[in-house]
Every structure is written in C-alpha cells, then in structure tokens.
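**Student:** the following block contains a protein sequence and its predicted model.
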Amino acid sequence: MGVCGYLYTPAYAPWPEEELAWLKAHGANPLWHDWGSRAYLEELLQEVARGSVQQVLLVRLADLGDQVEEVYGRLLQIQQAGIRLSLVSADGLQTPSTPSDWIPLLAEIPHHLQSRRLRQRQAQSRLAGKPPPGPPPFGYRREGGRYVPDCRQAPIVQDFFQHFLRYGSLRQAVRFIAEKHHKHISVATGRNWLLNPVYRGDLAYADGTVLRDTHPALLSRTEAAQIDRWLKRNQGIPRRSASASRALAGLVHCRTCGGLLRIVQTTPGKGKQNGSSYLYLRCQACRYSLRYAEVLQEVIRQVCEQLPHRAQNLDWQALDRTRQQLQAQIQANSERLRQLEALQQSGLMDEPSLAQRCYQLRAETARLAQKLEQLPPAKLTQTIQTLSIPPFWQDLSESERRTYLREFLRGVEVDSTGAVRLLFAFDP
C-alpha cells in the first residue's frame, strides 16, 4: 500500500480543503478522511497491523483520537509496527526521528485536543444560531442562550441611532448620548455600533457568516438601509465636513484647482451696524469667495431641472429584474429550509448534516437579503419626482437638504465667477 494519509475533521467543522491538498501533494494514496466518526481510523490501524503500510502521513498527531490516552496508544501501535510517521503542513514534510523531535510534538497533543473540543462547542452553538462567546454588546444581555435587549442600555443605543438618522452626523450623535444619557463613547465605537449586525437582529461570527433574525433588533431594516446609505455617501467626504450641518458641506470643489471649498461664517464688526451673519464658500488656493446662499439656490435649481433626466441613466428594468431574482432566491431558500425540517422529523437525515445544511442556507439567505437591501429603494422614482419641485426644497431644513443632496450628488464644481456644475451619482 505504501504511503497512506489520514485526516480527522469534527462533525461541525468546515470541509478541510487545504489540509487534504497537503496530504495529496505528498503522495498520500490512499487518503482516509473521517468527518465526525472514526470508521477510517480503524481501517488504517488494521492495515498497520497487517504490515501493508510503509509510511503514515498526518496533519497533527491529535487526529489519532479524542483523548490523550487514545492518541498515545495508537501512536505507539504505529511505531511498534516499524512504520515511519510524518506530519505535513504548508511548510512541507516533517519526519521526527530523535527524542528531541518528538518532545514538542507530544506536548502539543493536549492543547490540540482542548482546542478541538472548544471549536466544536462553538460550532454547535453557531449552527444552532446562538451568540458567539464573549460579553454581549452594549444594549443587550444574555438570556436563555440568546441576546435580549437590556432595559437600561437599549434606549441609549436607540437614541444614538435616531439622532444619526435625523442629522446624519456621527460626532453629533456621540455628543448627544453623552449629554442626554452621560454615556461617553469614542467616535470609532459609534461607527462600530452603526455597522454591527447585532443591532439589526443578526449575528456575525468569526468566519464571516451572518445569520439574520436571531434575536430582537434595536434597528429596523429600513433604518439600517438608510444608515448604510449615509455611511456610503460619506465615504468620499472629509470627516469634519461629513458631520457638518450645512447642506453643501464637503460637496463643493473648485473647478480650477480641484480643492474643497470651506464654509466660512462672517459677522459684522463692532463699528458696523448689527445685522445677521453671512456664509461664504471660500477657496483657499484660488483666493475667492462665493455667497453660500446663492450657490445653494443655484444647486437646488439645477437639481430640479436636471435630476429627472440624469436619473434615466439608471437601468430601471435591470434593477427590477435583479430585485425579483434576489427575492425569488430568498423564497427558494426558505422553502428548502422547510423541506429540511420535514426530513429531520422523518429521520431521513442525520442531525449534524442537517444542522450544517440549514446553517449554509441561512447564511446564503442573509447574503442575498443584504444584496437586496443595497439596491436603490423601490420608491426612488417617486422621490426623484418630488425633488424636482422647487417649493419642496424651501420647506426643508439644512440637514434635510444635505440628506437629499448627498443621496443624488457625487459633487458640485464651481469657479470664481459662481458658475455651478453638478456631478450626479447616476453619471458614468
């Protein structure tokens, strides 16, 4: 039989493609792979007893059993048969021959077994949709193997989300909960709250998998989609401008030098008559200033005039087809999950395989749902028609204007004469 390889994988672990490739690359033939059972290990030991094996390839010594005594006993059986044993890894082949070679390998066995048991327990919890190990995130507590909202902390998180949804400013939301609830967090922590799937009722695991609707959410799906749009359109805007309350903050660039125009506020001096302050857009490099109100009115005028035509660059039929395809795939996965539940009740499918398949379907459904939520809103055409009405803009606050402008504009170009050119998000 020559060189044979053996690999053990716990029942709830993912398929070990890389480790199998290592064994095949070093000539393992046959290659026995046990997944959750020890059937092939017994066959390997029988071949060892017959003397038909010259070399055994393993990835780790701990694959030979579930207890330290089992591993030591089977290892001794292979050595007493005079069979060479080698370990394979990404670095190559290691064949211990002297006691100094064996000492560190034998010392690692208890650690590997404990690590395997820990990973298996975590995998079982993951397949059952239970939270990962560690303390619960702020706003939740553990109860009955799942997250439930904490009555004292959850209102703080919800107020943070509502303030961000209203004004679109992360720094202002952080200051708001510090003033109202005396809860002091960093801006980085606030950003993690906005991105953390747990507040949307989902669980995210270390392998990148997300399971949806595993516990009560503190943020609705509609609100979560709006937050994702806020964060996406703020990516190309400086942080201070993204948090500014003015509608044109971070959007206006100089057509000549390409620099970002700053918003500057001036007030009358002591020797002048009292009056209201003025806002200017100032280009530091080209040394010119434009009245903020005039530029804003020109931007609104062009949005009302050009937005319906520029929106035609979107392939609405293709978006509808994509939305329908994603919805159909989600529905098909839901039907498959119901069929798997029927198989479990009939006993036609073993529990580990059933749990693994359900987990895969739920993870795939979560990915499809995320793609669906990232598509433009279905009522986007109605919103565009509303934004084409000039009186609509006059009744909005600066924060509300900023919301709509950043939704549809990539930027605004101006020059020293005050000429305005809009760059729409729909443009190629």
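**Tutor:** That came in fine, so what should we check first?
**Student:** from here on, just use CA atoms for contacts and neighbour counts.
**Tutor:** Fine.
**Student:** can you tell me the element V56 falls in?
**Tutor:** According to DSSP states H and E, V56 maps onto strand 53-58.
**Student:** who's in contact with L57?
**Tutor:** Applying C-alpha atoms under 8 Å, 6 or more residues apart in numbering, we find L57 in contact with 3-6, 23, 28, 85-88.
**Student:** now do it against G36, distance only.
**Tutor:** Distance, L57 to G36, using C-alpha to C-alpha, to the nearest Å: 19 Å.
**Student:** on that earlier part again, closest to L105 among the contacts of L57?
**Tutor:** Among these, L87 lies closest to L105 (C-alpha to C-alpha), at 9.9 Å.
**Student:** wait, is that closest one part of a strand?
**Tutor:** Yes: assignment of L87 by DSSP: H, G, I helix; E, B strand; the rest coil places it within a strand.
**Student:** who are the packing partners of the lengthiest helix in the chain?
**Tutor:** Counting by DSSP state H, the longest helix found in the chain is helix 316-346. Counting contacts by 3 or more C-alpha pairs under 8 Å, 6 or more residues apart in numbering; DSSP states H and E, helix 316-346 packs against helix 351-374.
**Student:** and the helices in the stretch 1-150 of the chain?
**Tutor:** Under the criterion DSSP state H, counting those that start in this stretch, helices of the stretch 1-150 of the chain are mapped to 17-25, 39-50, 68-80, 99-127.
**Student:** just put the ones you listed in JSON lines and tack on mean neighbour count and distance to S399.
**Tutor:** Shown next, in JSON lines, are the helices of the stretch 1-150 of the chain (neighbours: other C-alpha atoms under 10 Å; distance: least, C-alpha to C-alpha, whole Å):
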{"stretch": "helix 17-25", "mean neighbour count": "15", "distance to S399": "52"}
{"stretch": "helix 39-50", "mean neighbour count": "15", "distance to S399": "66"}
{"stretch": "helix 68-80", "mean neighbour count": "14", "distance to S399": "65"}
{"stretch": "helix 99-127", "mean neighbour count": "15", "distance to S399": "42"}
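**Student:** before we go on, here's another structure to hold up against the first:
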Amino acid sequence: MKIIAYSYTEPLLESAPAAEIWGQEVDRTYQDLGGRQQLQQLLKDCQTEPVKYLLIQRFEELGDTVQQVCAHLEQLENLGIQLIVTDEKQTENRANLLKLLAEIQRSQHSRSIRKGHARNRIKSLPPPGKAPYGYRRGKDKYAIDKTASPAVKDFFEHFLIYGSLRGSVRYLAKKYNKKISVSTGRRWLTNPAYRGDLEYQNGEVISNTHVPIISREEAAQVDRLLRRNSRLAPRSASAPRSLAGLAICAECKSSMTVTKVTAYRKDKEYLYLRPINCPQQPKCSGISYEEVLQLTITGICRDLPNAIAQLQMPDIQGIKAGIAGAIASKQKIIEQLPALIESGILDAETADLRSYKIRTEVAEMQSRLAKMPPVNLRETAQTVSLPQFWLDLSESERRFYFREFIDRIEIIRENSEVKLQIIFIF
C-alpha cells in the first residue's frame, strides 16, 4: 500500500512546510514552489506505479482555480487514488460538494489578492489604504503633502523638546486646529512612514522607500523618549515638573504628586510633594518641592559617577561600527542586482525578491542601531555631575535628564530631616 504526499507553496506568501507535517511515514513527497510541475509529475508517476493514498493539506493546493482543482480531482479518482486532506475542516466539507467548491473559490480569490499585495510589497510599493496624514499617494510611493506635513513636523519637534505626548497633542490642536486623540498621536510617533520606511501587514519594514518627515536621529530620540516614558504613569510622563513620577515616600511606599499652593491675595506659589495614596494615620505630610529638587541634584552629582564607573559596559562604538559595516555590505549587494539582471544571472522577479529580503534585513539592523545609546555614558556622567549644569536648565530640560538616569527617588524622613535614596536605571 503506497502512500505519497503533495504540497504547494506560494513563495510570496509562505514558506515550504516541514516533512513532519504529514504525521506518518510516506513513500514519496512531491513539493511545488510557485508552479505545478511536481503535481504533473505526480500524476504521470501514478499511471505507472499504483498509489493507494495521496496526502494533501488543502484542496486548493491542487490548482489556481476551481476548474483546475476539479480537473485534478477527477484525474486522481480515475487513477483509483484515495485522497486524504489533513485539514479537518476541509474534510468535513466533502459531504457538501457545492459548499466545498464555494469555499475553494473564496480561498483562491483571497489568495489571488494576497499575491497581488505580496508582489507590490516585493517592489516596495505602498500598502493599500489611505496615506498617513502628511503624505499623499504618488504613482509608486508616498509623496510629501506640503499643506499637512508642517503640522506633523511641528508635532514631532514639540515632543522632542518637551517629551510630553499629551502636551504635543494639545499643541497641535491649538496651533493647527488639528485635533487627534492621544492614541493617534502615539501611532504617529511610532509610524515608520514618517521615518521614510514602509511597514506591511506581515510586520516587515522596508527602509528608505520615500522622503521622510523626521530624520533617523530624531526618530531614535523619539523611541528613547517613548521607552523612558513607558516606565511612568501617563499623566506623570506629561507633567511639567522634573520630579513628577519619580518621587516615592519611603515610609508609606506611595507615589508622590506635585501640588501647588498660593498665599491669600499673593502671587507667589509654593510647590510640595504629597503622597497620592497614603495608608498611614495620620497621613504623611507634604515636603517642599524645592528642597527635594536640591537634594536630588546634590545626590546625582555625588553618586552618578561612581554608579557608572561600576558598570560593565560593552564597546558601544565598536558595536555601532560593526552594524554600520554590515549595513554597507548589504547596500552593496543591492547595488549589484541590476548588473546581475542585465547579465542574465538573475531574472527580474528573483532579483526583486532578493532585494526585498536584504532591505528588510537592513531595516532590522537600523532599528538595532537606533536603540543603542547615542552618546558615551561615562563622558556624559562627567558633565551632568557638575552642579552648575543643573542650575542652568529649565524644569522641562531637567525633567529630560532626570528621567534619562533615575528610576525612582525614595524620600526618607528622619525626624525633621529629609534624606533621599536615588535609584538609577542601570
């Protein structure tokens, strides 16, 4: 009793299945990639060597149309071959031939659409749908929309300066009357299209497909700000005060919020840090914001150099140089493809597929490069360990550097004295 198996794979959509998928030993396996040559060979071999069972995953593998599937089913039936479909859902539908044919037709139509999208993806064409705000659809790529792109550029610049997503959304509504939700603003910040890249439904990214609205350096800084803000509560991430979201009461373990108090009929403001959810009775009292700020600056200047000196850090510059070299090598391969097509070594379709795979690899390496620290941490520590450096900064600038180095600040009360335990992020 001879058992054979057949599988069809569309290279643009999927990878070839492993031999273990059949769940049992087979005498021979026929496998097609993008054509049906092996299927024809199977039918030819079965005319000379009798076969009892043929294993397939889905009926649709037997042809590109319902007519082709039916014709091949008839040939198999005439040869006395019993068909076993490993997909249980398909097997159950065999009792209802009309339903089965309709399902195959829908599947073939869906597959045809997906193949069309895959071909466009291989050629680095934009995915279907409306272009992101700030762009318009061109003939074969996104083009800058000169009326909308300034608002997008301004939105990114505001976020880079202040690191506040909600603040940038409010700024956009106030200056350009462009109202978007916070979730939409977050999608803008992470959308590869604004960086000159295309992301497709399968999650793969192709770099340098059109003119970007922000540079690679700006995109890397946006990603760093988003990762840093993800450690904080949403409202703390956008709060204007530099200690917001960092201070914790060591006694009651509650996070602390910044509160503002004004004297009666006076313009002067007093800032305090108060526990948000203190379970103590009586509750922990507020602490002067300015006092904690000065103690924080003193603690950073004192402790940060020693904390960084103890770190076992890899050679960041060497790693960056290695990744940059690998990217340059990949780019050279892409540049050689037109010559290989002209000489007949590669056909256009194979070259497009090779170019697509290389460009996805380049995009992945660029992503790794963007996640690496942009500066030498030891050199930066020497600068930020000077008290004058902190005194010359605004609150928003101090907030930027605090969150770059500090995970949390635990405030310890000892009688009337306040002490801090600064926990760094590394």
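**Tutor:** Done, it's in. Source: prediction; values computed, not measured.
**Student:** what does the TM-score come to for these two?
**Tutor:** The TM-score (TM-score structural alignment, normalised by the length of structure 2) is 0.92; 418 aligned residues with a C-alpha RMSD of 2.1 Å.
**Student:** sorry, back to before: report the angle between the strand holding V56 of structure 1 and helix 39-50.
**Tutor:** Angle of strand 53-58 of structure 1 versus helix 39-50, following axes from the mean of the first three to the mean of the last three C-alpha atoms, to 10 degrees, is 150 degrees.
**Student:** quick one on the thing from earlier: how about a markdown table for the helices of the stretch 1-150 of structure 1, with distance to L290 of structure 1 added?
**Tutor:** Formatted as a markdown table, the helices of the stretch 1-150 of structure 1 follow (distance: least, C-alpha to C-alpha, whole Å):
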| stretch | distance to L290 of structure 1 |
| --- | --- |
| helix 17-25 | 61 |
| helix 39-50 | 79 |
| helix 68-80 | 78 |
| helix 99-127 | 58 |
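**Student:** just to revisit the earlier point, among the contacts of L57 of structure 1, who's most crowded?
**Tutor:** Among these, G5 has the most neighbours (other C-alpha atoms under 10 Å), with 26 neighbours.
**Student:** touching, that one and N29? I think so.
**Tutor:** Yes: in terms of C-alpha atoms under 8 Å, G5 of structure 1 counts as a neighbour of N29; the distance is 6.7 Å.
**Student:** can you give me the strands in the stretch 201-350 of structure 1?
**Tutor:** 203-204, 210-211, 252-254, 262-266, 278-283, 288-291 (DSSP state E, counting those that start in this stretch).
**Student:** out of those, which one sits most buried?
**Tutor:** Per residue and on average, the most neighbours among the strands of the stretch 201-350 of structure 1 fall to strand 210-211, with a mean of 24 (mean count of other C-alpha atoms under 10 Å).
**Student:** from the contact counts, what lies against that one?
**Tutor:** strand 203-204, helix 351-374.
**Student:** one step back: distance to E179 of structure 1 added to the strands of the stretch 201-350 of structure 1, as CSV?
**Tutor:** Shown next, in CSV, are these (distance: least, C-alpha to C-alpha, whole Å):
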stretch, distance to E179 of structure 1
strand 203-204, 30
strand 210-211, 34
strand 252-254, 32
strand 262-266, 26
strand 278-283, 28
strand 288-291, 34
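**Student:** what's the closest of these to P96 of structure 1?
**Tutor:** Between P96 of structure 1 and these, the shortest gap by C-alpha to C-alpha is with strand 203-204, which sits at 40.8 Å.
**Student:** so which bit of structure 2 is that closest one matched to?
**Tutor:** The counterpart of strand 203-204 of structure 1 in structure 2, using TM-score structural alignment, spans residues 198-199.
**Student:** list the contacts of that stretch.
**Tutor:** Stretch 198-199 of structure 2 is contacted by residues 124, 126, 192-193, 205-207, 209 when judged by C-alpha under 8 Å, 6+ apart.
**Student:** now for the counterpart of L232 of structure 2 in structure 1: which residues touch it?
**Tutor:** Matched by TM-score structural alignment, L232 of structure 2 corresponds to I237 in structure 1. Taking C-alpha under 8 Å, 6+ apart, we find I237 of structure 1 in contact with 250-251.
**Student:** next, the mean deviation of the longest helix of structure 1 compared to structure 2.
**Tutor:** The superposed helix 316-346 of structure 1 is, by mean C-alpha distance after the TM-score superposition for structure 1, a mean 2.8 Å from where its aligned residues fall in structure 2.
**Student:** so that helix versus helix 351-374, what angle?
**Tutor:** Counting by the same axes, to 10 degrees, helix 316-346 of structure 1 lies at 160 degrees to helix 351-374.
**Student:** buried residues of helix 316-346 of structure 1, list them for me.
**Tutor:** Buried residues in helix 316-346 of structure 1, counted by 16 or more other C-alpha atoms under 10 Å: 323, 326-327, 330, 333, 337, 340.
**Student:** equivalent analysis for stretch 380-394 of structure 1, please.
**Tutor:** 384, 387-388, 390, 393.
**Student:** stretch 220-231 of structure 2 too?
**Tutor:** Under 16+ other C-alpha under 10 Å, the buried positions of stretch 220-231 of structure 2 are 220-222, 224-226, 228-229.
**Student:** likewise for stretch 179-190 of structure 1?
**Tutor:** Buried-residue list, stretch 179-190 of structure 1, by 16+ other C-alpha under 10 Å: G190.
**Student:** look up the closest residue to R114 of structure 2, ignoring the ones flanking it.
**Tutor:** Leaving aside its sequence neighbours, R114 of structure 2 sits nearest to L13 (C-alpha to C-alpha, 6 or more residues apart in numbering; 7.4 Å).
**Student:** quick one: residues contacting that neighbour.
**Tutor:** The contact partners of L13 of structure 2, by C-alpha under 8 Å, 6+ apart, come to 114-115, 118.
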